[in-house]
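Visitor: sequence below, structure please.
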Amino acid sequence: MTIPPPKPEWAHHDAVWIGFPSHPELWLEDLPSARIEVAAFAKAVHAEGRGEKVILVAADDEAAAAAKLLVGNAAKIVVEPFGDIWLRDTAAIIGGDRTAHDFRFNGWGGKYDLEGDDDIGLRLAERARFKTEEHGWVLEGGAIDGDGTGLVVTTEQCLLNRNRNPQLTKADVEELLHKDLGYSQVLWLGDGLLNDHTDGHVDNLARFVGENRLLIPEAAENDPNWRIYQDAARRAEAFGVEVVRFPSPGRVLNDDEEIIPASYMNFYIGNAAVVVPLYGQENDQAAIDALAKLFPGRAIIGQRADHILTGGGSFHCISQQIPGA
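Guide: Predicted coordinates for the structure are as follows:
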């Protein structure tokens, strides 16, 4: 029997899990600032009670106490040990059948093997009293994005990467996405952003903003990802998807003058607000304005995410929504 696909992110949420930076050895000098950015994100999603319930997940009691000081009553804080905060990839995906689907996690192809990341999804789902189903293949939530109709978008760079499921063909992956999550159509894009340690997660490249309506960046001046954006748009249009172009922050460098995968696409769509990461780039306001046209019923909140980005992701990467029934 085919299960219904997960609801799209713009559908109503009961709650959201958000990871809170907890390990000084991972975050180093960025830890205090990353915590401030995550707390600001949590409060924006909560929207003084107009948004969804926020469940802030801390890995230990020290982090939980720090979180409480920063968010007050805007979030429920729970302690569950994890490797790091990227719950989009490690938390379970709540399917259209209200089952928590927990997939294997191998540290983004063996890059970061951190204790607790392999079972945090199962523990959070059981804490929330979901019926759970475990799946024996590697899949991260940031690698896929669906529009609620059965259509899902992903990248070949990630889901066909030999460091994830080397035994699976493209047809195998499509079959498993259908069997385990109810997706009936798969739009395959090519590569993700340059220097993305996730091997091209789609939530930095392309996001559905409506049924069969896909948001893809338009290259900024001197944009290192311009060919990737062009290829993604070409593939999506050929597939028959309506493509909407969106600003890009362009070339963003770290302190070592290396290109980092900064993306406005890593926004989170909450019940009351869409929260978009900003990086102090020329197109920051353009990204906010574009989202306001796409989500007229929600507040569009732009927040700096520079310190979260030092860990490799942004607001979408650290969150996993719990859809309403």
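Visitor: only C-alpha atoms for contact and neighbour calcs from this point on.
Guide: OK.
Visitor: the helices in this protein, which residues?
Guide: For the chain, the helices defined by DSSP state H occupy 24-27, 31-46, 61-71, 87-90, 107-110, 120-127, 156-159, 170-181, 226-239, 284-294, 306-309.
Visitor: who are the packing partners of the last one?
Guide: Under the contact criterion of 3 or more C-alpha pairs under 8 Å, 6 or more residues apart in numbering; DSSP states H and E, helix 306-309 touches helix 31-46.
Visitor: now the helix it packs on: buried residues?
Guide: Applying a neighbour-count criterion of 16 or more other C-alpha atoms under 10 Å, the buried positions in helix 31-46 are 31, 33-46.
Visitor: now residue 3. Nearest residue, chain neighbours left out?
Guide: Taking C-alpha to C-alpha, 6 or more residues apart in numbering, and ignoring the residues beside it in sequence, residue 3 has residue 182 as its nearest neighbour in space, at 5.0 Å.
Visitor: mind listing what the one you found touches?
Guide: Contact criterion C-alpha atoms under 8 Å, 6 or more residues apart in numbering gives 2-6, 150 as the residues in contact with residue 182.
Visitor: returning to that earlier point: closest one of the buried residues of helix 31-46 to residue 217?
Guide: residue 41 (22.6 Å; C-alpha to C-alpha).
Visitor: for that closest one, which residues are in contact?
Guide: Contact criterion C-alpha under 8 Å, 6+ apart gives 275, 303, 315 as the residues in contact with residue 41.
Visitor: out of the residues you listed, flag the one nearest to residue 154.
Guide: Distance to residue 154 across the contacts of residue 41 (C-alpha to C-alpha) is lowest for residue 315, with 18.8 Å.
Visitor: whichever of the contacts of residue 41 end up buried, select them in ChimeraX.
Guide: Under the burial definition 16+ other C-alpha under 10 Å, those of those that qualify are selected in ChimeraX by:
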select :275,303,315
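Visitor: here is a second sequence; please produce its structure as well for comparison:
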Amino acid sequence: MTTPPVSHFLPQDPTPRDRGFAMPPEWAQHAATWLSWPQGDELWFGHLAGVREEFAELVRTIARFEPVHLLVRDLESERDARARLEGANVTYHHVPLDDSWIRDNGPIFITQGQPTTHNPPPTSLVNWRFNAWGGKFEWENDDRIPEYVAQFLDMPHWDRPEVLEGGGLEVNGAGVGLTTRSCFLTDTRNPGMTEADYAALLRDTLGVEKLLWLDGGLENDHTDGHIDTITRFVDPRTIVTSVAGDQQDANFPVMQKNLADLRGMTDLEGQPFRVVELPLPAVRLEGAEGRLPPTYANFYIGNGFVVVPQYGDPNDLSALDILRPLFPGREVIGLPSRAIIEGGGSFHCLTQQQPLGEPWSGE
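Guide: Have a look, this model is predicted:
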């Protein structure tokens, strides 16, 4: 590995939108996927061995379809990863890490136009502040990850003072974004910011012309209800949203309210979305800190594939059957995530896509 070049720093003005940048949807063509190798048995409540086994299968699967950049905290992590990933298309990076949730602590990439093989657009990123979901865990090292990525890619970028996690926002690539009030409006992230403030911020930085709000997420989700654990765009006009089967479940009324709200929402042209119901796992899972938040909505979309978490639950196969027709041309793959969910998240939380493109020159 070589020391990455020093990247450029850009003023807040002009904004990414002024420069023609927007966040592409996850299904747009990728250059690579970024992940962070799990470490610290205490972070995984004694399940690290099982987590690494499942994580390695996730990395090997992604690497069959696109390059992987893997952050490793120390020599032990790299040795373990290399032993499990021998022969996989993986580039290793030694970076101080607090945890593995790069969806939230990593950069959000933006492009000038849609990423395609025949026309890779100029690519930049936004470096948001990260504070471990309102100061719940250690975060100082993870907050530096976007800057490392920008330096490695020699990519001019924007540094923002606001706290924002990638798992808290969904975009459809056609100007619409989805988020939750329970997450974005907490006082532990950006005190005093309103829905209107976020709408303006995400319009200027990520090209979100219309920001749609759901009320909340899953019970005992330490992210305060990230959208990527419950509701996802699968194309510009189609949304999958989680529903609970048990009316006595605390998640039932929240998910039903989300479902009703989504059915009343429209795109930029005023057209309603197609809304597809996706069941939550049927069996309640308990972890070291109470109820766990397993969900099939935390899938990850890549070049020619979708990986969907599986928990050894009666609804595992039903979730795959619902998702497969929604991703024509992609292989929908179920992978185990029973150990990973002990940390509170799954595949989408552990991944960050880098869209296909050339590093923007800054001009």
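Visitor: hmm, back to that, how about the residue nearest to residue 3 of the first structure, what's its partner in the second structure?
Guide: Using TM-score structural alignment, the partner of residue 182 of the first structure in the second structure is residue 207.
Visitor: same deal with residue 126 of the first structure?
Guide: With TM-score structural alignment as the criterion, the equivalent of residue 126 of the first structure in the second structure is residue 151.
Visitor: TSV for the helices of the first structure, including distance to residue 78 of the first structure?
Guide: Listed next are these as TSV, based on distance: least, C-alpha to C-alpha, whole Å:
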stretch	distance to residue 78 of the first structure
helix 24-27	19
helix 31-46	14
helix 61-71	7
helix 87-90	14
helix 107-110	23
helix 120-127	9
helix 156-159	31
helix 170-181	27
helix 226-239	39
helix 284-294	31
helix 306-309	20
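Visitor: deepest of those helices, which one?
Guide: Mean neighbour count, computed with mean count of other C-alpha atoms under 10 Å, is highest for helix 87-90 among the helices of the first structure, reaching a mean of 28.
Visitor: okay, that one sits on what stretch of the second structure?
Guide: Under TM-score structural alignment, helix 87-90 of the first structure corresponds to residues 102-105 of the second structure.
Visitor: and for stretch 35-43 of the first structure?
Guide: Using TM-score structural alignment, stretch 35-43 of the first structure corresponds to residues 52-60 of the second structure.
Visitor: that stretch vs the first structure, average offset?
Guide: Here stretch 52-60 of the second structure, set against the first structure after superposition, deviates by a mean of 0.7 Å using mean C-alpha distance after the TM-score superposition for the first structure.
Visitor: from residue 314 of the first structure, how far out is residue 215 of the first structure?
Guide: In this structure, residue 215 of the first structure lies at 17 Å from residue 314 of the first structure, with C-alpha to C-alpha, to the nearest Å as the measure.
Visitor: number of residues surrounding residue 177 of the second structure?
Guide: Residue 177 of the second structure has 23 neighbours, counted by other C-alpha atoms under 10 Å.
Visitor: tell me how far the residue opposite it in the first structure once aligned lies from residue 317 of the first structure.
Guide: Correspondence of residue 177 of the second structure to the first structure, assessed by TM-score structural alignment: residue 152. Residue 152 of the first structure sits 18 Å away from residue 317 of the first structure, taking C-alpha to C-alpha as the criterion.
Visitor: cool, and residue 196 of the first structure?
Guide: Spatial separation of residue 196 of the first structure from residue 317 of the first structure under the definition C-alpha to C-alpha is 12 Å.
Visitor: which of those two has more neighbours?
Guide: Shown here are residue 196 of the first structure and residue 317; by other C-alpha under 10 Å, residue 317 has more neighbours (26 against 16).
Visitor: list the contacts of the nearest residue to the more buried one once chain neighbours are set aside.
Guide: Excluding its sequence neighbours, the residue lying closest to residue 317 of the first structure (C-alpha to C-alpha, 6+ apart) is residue 88, at 4.9 Å. Contacts of residue 88 of the first structure were listed using C-alpha under 8 Å, 6+ apart, and they are 140-142, 316-320.
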